[in-house]
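Enquirer: Sequence and predicted model, in that order:
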Amino acid sequence: MKKQINVGIVGYKFMGRAHSNAWIKAPLFFDTPSTPVLKAACGRHQESLSEFAQNWGWEETEPDWQKLVTRPDIDIIDIALPQNLHYEVALAAAKAGKHIFCEKPLSMTSEQAAEMLKVCQETGVKHYLNHNYRRVPAVALAKKMIEEGKIGRIFHWRCAYQQDWIVDPSFPLTWQLKKETAQAGPQWDLNSHAVDLAHFLIGDVTSVSALTTNFIKERPIADETATGSLSGASKGDEMGEVTVEDAALMMVRFENGAIGSFEATRFATGRKNRLTFEIYGSKGSLVFDLERMNELQYYSNEDTKGEHGFRTILATESIHPYAGNWWPAGHIIGYEHAFVHAVVDFLNAIENDTDIKPDFADGLKIIQVLEAGLRSAELGGEVRL
């Protein structure tokens, strides 16, 4: 029988559900070294917390996160909270010797991120930052192909993360639209994912030039008791100021000489959660679209003359990263599966005392790029890292 490892989760909405599903599914589909036990769930509102715990099989509820992180029967703290709450919980968890599985973006500032990393290094706990798109099989395949030299020297990175959930001016002023709770808009939320993918696939960023804009400057005050992290419920006619950007564009230089661009917006009408990247190199190119997440487009200069063209690789074969643990080839997987892959790798890192990426060091680098983008937009010029 496998040994058990006890998990305590802080946060129970969108990410709480996604994480819970991953803890449950990981040992069912993968040969994990331990079996996660959903020990205790923590949140502010007892009624909805109890409903969440019952639905997902958490053994107990704990309204006080400070008690949760110090419980001797908890091995892992899963932080499924908005980013303004990561810092305090992560520091306390690390000081209590708990391994940390943390949702992105890591923190509100690079200063917070640096302290979170320092405490984790001092205490020796495992620290994972959940940029789950790294663990989509097609993205992991792209990494493998780049490392094998399939596209040669990389010249260009082009990335866009597009959503449309706040196009309606009557959509309320939720926490994602306020600087005190979100730090920034899509530059923080969406571009954190995009920058992580760029670091993963291309390399470190050395300079940033950016612009940001606001399309709607005031919105109805949100009803914070409404369910769902993207709820469209408002209190009434009272209006509040939007204090983060609605869209951000960045141009960057990479350490390896490549150049790149990033678009992050919540005003791309018709795009619900579209994350695309294009990578162009001396020997070939790769293209990925999250809305077709099982596919990777590949162009090779080494094809026979007259037969060049982008081909579609369906990354569902047993030889593709992670894919062999799911269904027969051609049976696609979805958004939630990348969370499962993250849990599997996290459990293996704990068991084998190895690093897992991205970690808080990667999170710090991402925040530094995002901050440089905001500074560039404010100053109107290039910012070097």
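Expert: Received, thanks. Remember, it's a predicted structure, so these values are computed and weren't measured experimentally.

Enquirer: When you work out contacts or count neighbours from here on, use the C-alpha atoms and nothing else.
Expert: Fine.

Enquirer: Residue 330: what's it in contact with?
Expert: By CA atoms under 8 Å, 6 or more residues apart in numbering, residue 330 lies in contact with 314, 316, 317.

Enquirer: How many residues are close by residue 185?
Expert: Residues contacting residue 185 under the criterion other CA atoms under 10 Å number 25.

Enquirer: if I read this right, residue 300 contacts residue 145, doesn't it?
Expert: No - taking CA atoms under 8 Å as the definition, residue 300 is not a contact partner of residue 145, at 11.4 Å.

Enquirer: Is residue 348 in a helix, a strand, or coil?
Expert: helix (DSSP: H, G, I helix; E, B strand; the rest coil).

Enquirer: adding another structure so you can compare the two:
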Amino acid sequence: MHHAPALRIALIGYSFMGRIHAQAWQTAPRFFDVSAGVDLVVGRDAAAVEEFAHRFGIPRWSTDWREAIADPDIDAVDICVPGDLHAEVSDAALAAGKHVLCEKPLANSVGEAEAMVAAAVEARARGVQSMVGFSYRGAPALGVMRQLIADGRIGTIRHIRATYLQDWIVDEQFPLVWRLQREKAGSGALGDIGAHIIDLAVFLTGQRLAGVSALTETFVRERPLVASSGSLAAVAGAGTGVVDVDDAAVFIARTEGGALATFEATRFAAGRKNAIRIEINGSRGSVAFDFERMNELEFHDHTLPGAEAGFRRILATEPEHPHLEAWWPAGHGLGYEHTFTHEVVAFARAVAAGTMPSPSYEDGLYVQRVLDAVERSAAAGAGWVDIPHAG
């Protein structure tokens, strides 16, 4: 017998992130012990959002997110729209007693993020939960990596080395989409992809960054304007617009535990599509992850005799590995979309249990403080900027 989903979700946004969140919510109850589903999808383009609702079997759709928040049948809101809308939608939803899952980065500025955290803290006291969507935490191999580090297998952490490389705007004629506009996106490669590796560094090691020295660059400063429909085809004769975000960011950092760290985020690494790599070196060994081989982990145990020591491959597909109890037999592997299923499962379980989900809005605020410090350092010609411990 079919029961209505216990947790009824309003999905705000229906493009790339909206699609993957919709799939995650549909998949989660089929594999995990959660009861949830998308009841309503919201988007500005009525025809497009209606088509999306039909395609994903979502019973209702709207062009006004305020309707979703006022709807007594909605329990939670999943925010998958550009950063300039996060604070307004999140604050209104929490005030209305709706739990919120918000895509990263949390906001477009530290001030906005601080206000969102204040609203989240107040809502939490009323039993209303909130979570920021750093999806890569849901990769099983990264969960194994975190556990190895927590168990002391690599000893005292000395180095964190993280890169996130893409190439989708190498073409100088690629149009001025919203991710290249500061007003909508807050920053460029820094907040879009750099935020992920900043979050992963603290997720894996438990150490926050104490300060940074950074350089950023915008290689292509003007791009063709996009059609008003938002399609990627540039309008003939519509002219160009200014790219006012970074195309690439590189920075060094020191962690609160005394480790040294390097980060690189770019959309100009030709041939690299979604190349996330993070390696952590310690006094007893090293561990490394490469998203292009997302089911694998490289682990070096430096306590072994030199004659037999070396990096070995751990296939993160065993049922005792994080999230994998629900999936396929060992060795069969997962993909990008599974990280989002694991994210919504964590959110739904926390809401059901009345506990604070992880990553929390406070975790999102920490990343926002790092992004802000990187921008301030780059503006000062790579000057050192301390990151306050608060939040």
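Expert: Looks like it arrived, so ask away. Note that the structure is predicted; figures quoted are calculated from it, not measured.

Enquirer: Got a TM-score for the two of them?
Expert: With the length set by TM-score structural alignment, normalised by the length of structure 1, the two chains reach a TM-score of 0.96; 379 aligned residues with a CA RMSD of 1.2 Å.

Enquirer: hmm, back to that, tabulate the contacts of residue 330 of structure 1 in CSV, adding columns for distance to residue 110 of structure 1.
Expert: Output for those, formatted as CSV (distance: CA to CA, whole Å):
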residue, distance to residue 110 of structure 1
314, 38
316, 38
317, 40
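
Enquirer: Show me the strands in the stretch 251-391 of structure 2, by range?
Expert: For the stretch 251-391 of structure 2, the strands defined by DSSP state E, counting those that start in this stretch occupy 260-266, 275-282, 285-290, 296-301, 311-315, 385-386.

Enquirer: Show me the one of those that comes nearest residue 328 of structure 2.
Expert: strand 311-315 (13.4 Å; CA to CA).

Enquirer: mean offset of the closest one relative to structure 1 (after superposition)
Expert: By mean CA distance after the TM-score superposition for structure 1, the fitted strand 311-315 of structure 2 averages 0.5 Å away from its aligned residues in structure 1.

Enquirer: so what secondary structure elements neighbour that strand?
Expert: Contacts defined by 3 or more CA pairs under 8 Å, 6 or more residues apart in numbering; DSSP states H and E place strand 311-315 of structure 2 against strand 296-301.

Enquirer: Could you list every helix and strand that the strand it packs on packs against?
Expert: Short answer (3+ CA pairs under 8 Å, 6+ apart): strand 296-301 of structure 2 packs on helix 140-150, strand 285-290, strand 311-315.

Enquirer: ok, back up a step: and of the contacts of residue 330 of structure 1, the nearest to residue 112 of structure 1?
Expert: Distances from residue 112 of structure 1 to the contacts of residue 330 of structure 1, taken by CA to CA, are shortest for residue 316, at 39.0 Å.

Enquirer: for that closest one, what are its contacts?
Expert: Contacts of residue 316 of structure 1 by CA under 8 Å, 6+ apart are 137, 294, 323, 324, 328, 329, 330, 331, 332.

Enquirer: switch to 10 Å and redo it
Expert: By CA atoms under 10 Å, 6 or more residues apart in numbering, the residues touching residue 316 of structure 1 are 137-138, 294-295, 322-333.

Enquirer: Next, give me the two most distant ones among those residues.
Expert: Taking CA to CA as the measure, those have their most distant pair in 295 and 325, spaced 17.4 Å apart.

Enquirer: between these two, who's got more neighbours?
Expert: residue 295 (21 against 16).

Enquirer: In terms of packing, which of residue 300 and residue 145 of structure 1 has more residues around it?
Expert: residue 300 (19 against 15).

Enquirer: JSON lines for the helices and strands packed on strand 296-301 of structure 2, including distance to residue 67 of structure 2?
Expert: Formatted as JSON lines, these follow (distance: least, CA to CA, whole Å):
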{"stretch": "helix 140-150", "distance to residue 67 of structure 2": "37"}
{"stretch": "strand 285-290", "distance to residue 67 of structure 2": "42"}
{"stretch": "strand 311-315", "distance to residue 67 of structure 2": "46"}
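
Enquirer: right, so of these, which gets closest to residue 6 of structure 2?
Expert: From these, taking CA to CA, the stretch that ends up closest is helix 140-150, at 26.7 Å.

Enquirer: how about the closest one, aligned to which bit of structure 1?
Expert: Residues 137-147 of structure 1 are matched to helix 140-150 of structure 2 when aligned by TM-score structural alignment.

Enquirer: Could you check stretch 37-48 of structure 1 and say which residues are buried?
Expert: 37, 38, 39, 40, 41, 42, 43 (16 or more other CA atoms under 10 Å).

Enquirer: no no, stretch 82-89 of structure 1
Expert: Quick answer for stretch 82-89 of structure 1 (16+ other CA under 10 Å): 82, 83, 84, 85, 86, 87, 89.

Enquirer: Save those as a markdown table, and put in distance to residue 385 of structure 1 too.
Expert: What follows is those, written out as a markdown table (distance: CA to CA, whole Å):
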| residue | distance to residue 385 of structure 1 |
| --- | --- |
| 82 | 26 |
| 83 | 23 |
| 84 | 24 |
| 85 | 26 |
| 86 | 24 |
| 87 | 23 |
| 89 | 28 |
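
Enquirer: Now flag whichever of those residues is closest to residue 16 of structure 1.
Expert: residue 82 (10.9 Å).

Enquirer: The closest one against residue 181, yeah?
Expert: Yes - contact criterion CA atoms under 10 Å: residue 82 of structure 1 and residue 181 qualify, at 7.6 Å.

Enquirer: Return every residue with contacts to both of the two.
Expert: 108, 175.

Enquirer: Aligned counterpart of residue 359 of structure 2 in structure 1, please.
Expert: So, by TM-score structural alignment, residue 359 of structure 2 is matched to residue 358.

Enquirer: Checking the closest residue to that match other than its chain neighbours next. Helix, strand or coil?
Expert: Distances taken as CA to CA, 6 or more residues apart in numbering place residue 129 nearest to residue 358 of structure 1, at 5.6 Å, with adjacent residues excluded. Following three-state DSSP, residue 129 of structure 1 is assigned to strand.

Enquirer: Give me the distance between residue 129 of structure 1 and residue 91 of structure 1.
Expert: Here residue 129 of structure 1 is placed at a distance of 14 Å from residue 91 of structure 1 (CA to CA, to the nearest Å).

Enquirer: ok, now residue 257 of structure 1?
Expert: 36 Å.

Enquirer: Those two: who's more crowded?
Expert: Shown here are residue 257 of structure 1 and residue 91; by other CA under 10 Å, residue 91 has more neighbours (20 against 15).

Enquirer: residues contacting the more buried one?
Expert: Per CA under 10 Å, 6+ apart, neighbours of residue 91 of structure 1: 69, 98, 100, 112, 115, 116, 117, 118, 119, 120.

Enquirer: Now, the residues you listed that are in helices?
Expert: 69, 112, 115, 116, 117, 118, 119, 120 (DSSP state H).

Enquirer: Brilliant, that's me finished.
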